[in-house]
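[1] predicted model follows, preceded by the sequence.
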Amino acid sequence: MFKKWLWGIPLTLMLVVTGIIVYYGYSIVHFANSISTASSTSSAAGSDVTSNPSSDTIVTTIPKWEGQERVNILLIGGDSRGDDAGRSDTVMVASIDPLSKKAHLFSVLRDTYVEIPGHGKSRLNAAFSYGGAELTKQTVSNLLGIPIQHYVYTDFTGFMALVDALGGIDIDVEKDMYYTSKADKHMYDIDLKKGLQHMDGRTALQYVRFRHDATSDFTRTQRQRIFMTELAKKMQSTTSLFKIPEILEAIAPYVQTDLSPTQMLKLASLGFDIRAQEIHQQQIPPNHLLTNERVGGAQVLGVNVNKLQAYIQKLFEEDNNTSDSSPSGESNE
């Protein structure tokens, strides 16, 4: 009897673990299908997968990313309110080398004066109001000189939902931050105090949006990169892994992407191979390539596109020439 009981322990554990994997797999696939705008024939960059799992698929293993080419994903934070599509409030590019497992997080300054296909020159954040995520993706790809295969879009509500679902993020606020506006009926007022804080979704949104100081969008994008790095660390924690179904359910209504469900599964697998604290962070364009220009009485940020694209390529070449043990850090120059 005792031997039978001992034999039952691993069997019970196996059943429990299998149940957890199936439950998580179903949650991931259901989430992927709910946010994807990709057709069933979409294929991942460098991948031979051409079909999407349905929401009824039972996933017991997360598929591995198979491609060898660099993967560039556009991350868009929108300021849409009501029926107004708005402009992009935040534009970032996550660039991952699947071979070296090295990644860059580029913050693209939204006031950069760029060529928007079909609309002439304007600030970068206008691209979203003209043609949504797809036009923004094309515009940023032309600016950086790299293929951007996919995008992920969310708005203020989605950002707050993600932070709340993770249980908040700890951030050391570098100074007091205060801003108030009647335009949004004070919904997005900012009132933060200097020091280490455990931020919920609403407080975190204040932190990443504050730009009302001498350096404006430059330090704002720096804070966004800091926050995104801390967010990635939290996502990779054991506690967050156990909360995956809850997290996905919370953010699904507010996220849109052209990644197919299969691509999302593979990209998630690739993402967990990258250490969050080793992600290289850069402001784009870097300060030394920026020029202040006036267009129609308004100030914009000019850049030599050829020099910017050469700068991006140099960063990628340095990845290939640097050993895995080399430290990474942030660069604005």
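    Everything's here; your move.
[2] alpha carbons only for contacts and neighbour counts from here, please
    OK.
[3] first-to-last residue distance for stretch 144-163?
    End-to-end distance of stretch 144-163 (C-alpha to C-alpha, to the nearest Å): 30 Å.
[4] how about it: buried residues?
    144-146, 148-163 (16 or more other C-alpha atoms under 10 Å).
[5] can you check stretch 127-143 too?
    Here stretch 127-143 shows 127-133, 135-143 as buried, counting by 16+ other C-alpha under 10 Å.
[6] helices along the stretch 51-200 of the chain, start to end?
    Ranges of helices within the stretch 51-200 of the chain are 126-144, 156-165, based on DSSP state H, counting those that start in this stretch.
[7] would you list those helices in JSON lines and tack on distance to Ile284?
    Listed next are those as JSON lines, based on distance: least, C-alpha to C-alpha, whole Å:
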{"stretch": "helix 126-144", "distance to Ile284": "9"}
{"stretch": "helix 156-165", "distance to Ile284": "22"}
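[8] centre-most residue in the chain?
    Leu75 (4.6 Å; C-alpha atoms, centre = their mean).
[9] tell me which of the buried residues of stretch 127-143 is nearest to Asp97?
    Ser141 (16.9 Å; C-alpha to C-alpha).
[10] thought the closest one was touching Pro147?
    Yes. Counting by C-alpha atoms under 8 Å, Ser141 touches Pro147, with 5.6 Å between them.
[11] scan the chain for its longest helix.
    helix 2-35 (DSSP state H).
[12] so for that one, what gets flagged as buried?
    21-22, 24-35.
[13] try this one next to it:
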Amino acid sequence: MSTGSPLRHPDAGSRSQMTKRAWWLVVLNIVLPGSAQVLAGNRGLGRFGLRTTLGLFLVLASAGVLYALNPELVFTVATNSIGLWILAAGLLFCSVLWVVLTLDTLRLVRLVKARPKSRPYIAGLATVVMVAVAGTSGYGAYVATTASGVLSTMFITAPSEPPADGRYNILVMGGDSGSDREGMRPDSMSVVSIDADTGQAVIIGLPRDLNPIPFPEDSPLHASYPDGYGYEDHCDVDACMLNSIYTEVDQKSPEMYPDAEAAGSEPGIEGMRDAARGITGLTIQYYALIDMQGFSDLIDALGGVDINVAERLPIGGRFEDLSDVEGWVEAGQQHMNGWTALWYGRSRHTTDDYDRMARQRVLQQAILTQFTPANVLTKFQGIAAAGQQVVKTDIPQGALGYFTNLAGKTKALPMATVELVPDNGVDPEDPDYEYIRGLIDAALTPAPE
């Protein structure tokens, strides 16, 4: 475009020409930031803006291609603290540059020369887009820096464990440290077994009243309980139950696992891991301990969960006649807040432990459904704050890219369950572990087509 262009050298006395020029400059600034300055203002600033804009487009395009070819690599960068801080710095820089270019474009427009009726629309469009783009970039920078802090707090720095027989097996425990208990005791326990390639997952529910509970020979608990934990009521706490292993090791014999804390775990957790290995026969690479007291905060941060309740359930209460219940979870389709969902999963009256296990699986699935990218981004602050209080795990931060990619595959597939309950042929008071492991093997091994 020549130097005689009306964009650079307009007829300031023509309101018609100045109005058209104003619209052109504002639209050019929106479509290709920096182009307005190249055509009508400071060419140095304009070239810098154009280079930055084209560089951003190139980075986004490259990220899209890389995601299509190797999504795990993109997730690895996006869950790495250094990568997140670099992303935050880039977004903040783009936000500031966009504001500078837009304000400079409004200066070039010379609104006082445009038609009076057009002035608020021209200024309004430029301002609204500036606030939207700069605000989005600024929020993205905030999310990146906050995520970096959350991930560094929740996940450990350690080498990744390899899959065993092509699968990752994660012990998931819901911890409840009520006022009537000495220490924390897992109230719900399961092993989530995930195919390392396809993401196909199987949830193995572990009832707390299994007795006796075997330990692998390499476990320090095997020497104390060679016939199994709880055999002939042999244990060092009041109730010889699966979840009592955590309390016993944590309170009575933490020296059994001297390296637990250095590895991002706890002695009680390691005792539970050995119990899960003994029950299932699987290698348990990682654990996740969920604090049920803070669980409701996470559900509230997600905006609640939708669950179809099979039967009316009491909230609270200790008396058999239910005279002291605090409320009810009604039957039917319900949208639950965190407090109600927590009681849906833990309610004891009128049901047994096996019913609770089944409800907790339903609750887990409902929460996973709420973890959509849009939901997480729009409610990130609350989710991040709740997440730091809810989850303790030994999954290393360096493995998050892989597991994030794997989780995407898992979510797209149906999830199988193996409940070790009487309806499935398991007698918790006299468990046949060969039969139990046969059930697990059948669920983990795909049926031939």
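    Nice, I can see it. Just so it is clear, the structure is predicted and the values come from calculations on it, not from any experiment.
[14] picking up where we left off before, residues touching the residue nearest to the centre of the first structure, list them.
    90-94, 151-153 (C-alpha atoms under 8 Å, 6 or more residues apart in numbering).
[15] any idea how far it is from Tyr24 of the first structure?
    Leu75 of the first structure is 25 Å from Tyr24 of the first structure, by C-alpha to C-alpha.
[16] excluding its backbone neighbours, what's nearest Ala123 of the second structure?
    In space, Ala123 of the second structure comes closest to Leu106 once its chain neighbours are excluded; the distance is 7.2 Å by C-alpha to C-alpha, 6 or more residues apart in numbering.
[17] oh, that last question was meant for Ser95 of the first structure, not what I typed.
    Closest to Ser95 of the first structure by C-alpha to C-alpha, 6+ apart is Asn72, at 4.4 Å.
[18] what's the local residue count around the corresponding residue of the second structure for that neighbour?
    Here Asn72 of the first structure is matched to Asn169 in the second structure, going by TM-score structural alignment. Counted with other C-alpha atoms under 10 Å, the neighbours of Asn169 of the second structure add up to 24.
[19] surely Asn169 of the second structure and Val192 touch.
    Yes. In terms of C-alpha under 8 Å, Asn169 of the second structure counts as a neighbour of Val192; the distance is 5.6 Å.
[20] how about Gly303 of the second structure, what does it touch?
    Gly303 of the second structure neighbours (C-alpha under 8 Å, 6+ apart): Asn337.
[21] quick one: what's aligned to it in the first structure?
    So, by TM-score structural alignment, Gly303 of the second structure is matched to Gly167.
[22] also Thr340 of the second structure?
    So, by TM-score structural alignment, Thr340 of the second structure is matched to Thr203.
[23] average distance between the lengthiest strand in the first structure and the second structure?
    For the first structure, the strand with the greatest residue count under DSSP state E is strand 88-97. Compared with the second structure after fitting, strand 88-97 of the first structure has a mean deviation of 1.0 Å; criterion: mean C-alpha distance after the TM-score superposition for the first structure.
[24] identify the residue range in the second structure corresponding to that strand.
    Residue span in the second structure matched to strand 88-97 of the first structure, by TM-score structural alignment: 186-195.
[25] buried residues, the matching stretch. List them.
    186-195.
[26] next, format these as CSV and append distance to Leu400 of the second structure.
    Formatted as CSV, those follow (distance: C-alpha to C-alpha, whole Å):
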residue, distance to Leu400 of the second structure
Pro186, 25
Asp187, 27
Ser188, 25
Met189, 23
Ser190, 21
Val191, 19
Val192, 17
Ser193, 17
Ile194, 15
Asp195, 16
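[27] what's the closest of these to Ala201 of the second structure?
    Ile194 (4.4 Å).
[28] check contacts around the residue lying closest to the closest one once chain neighbours are set aside.
    Nearest non-adjacent residue to Ile194 of the second structure, counting by C-alpha to C-alpha, 6+ apart: Ala201, 4.4 Å away. Residues counted as contacts of Ala201 of the second structure (C-alpha under 8 Å, 6+ apart) are 192-195, 410, 414-416.
[29] and which of those is nearest Leu87 of the second structure?
    Thr410 (27.3 Å).
[30] now for the closest one, how many residues are close by?
    So Thr410 of the second structure, with other C-alpha under 10 Å, has 19 neighbours.
[31] kindly report the same for the one 10 residues further on.
    Around Leu420 of the second structure there are 21 other residues, counting by other C-alpha under 10 Å.
[32] how about Leu259 of the first structure?
    So Leu259 of the first structure, with other C-alpha under 10 Å, has 25 neighbours.
[33] what sits closest to the equivalent of Arg359 of the second structure over in the first structure if chain neighbours are left out?
    Under the alignment (TM-score structural alignment), Arg359 of the second structure pairs with Arg223 in the first structure. Distances taken as C-alpha to C-alpha, 6+ apart put Val208 closest to Arg223 of the first structure, at 6.0 Å, once the chain neighbours are dropped.
[34] likewise Tyr178 of the first structure?
    Nearest to Tyr178 of the first structure is Asp191, by C-alpha to C-alpha, 6+ apart, at 4.5 Å.
[35] Gln263 of the first structure now?
    Ala44 (5.4 Å).
[36] burial count for the aligned partner of that neighbour in the second structure?
    In the second structure, Ala44 of the first structure lines up with Ser160, judged by TM-score structural alignment. Neighbours of Ser160 of the second structure under the rule other C-alpha under 10 Å: 15.
[37] please state the offset of the helix or strand hosting Ala204 of the first structure from the chain centre?
    Taking DSSP states H and E as the criterion, Ala204 of the first structure maps to helix 201-209. With C-alpha atoms, centre = their mean, to the nearest Å as the basis, helix 201-209 of the first structure stands 16 Å off its chain's centre.
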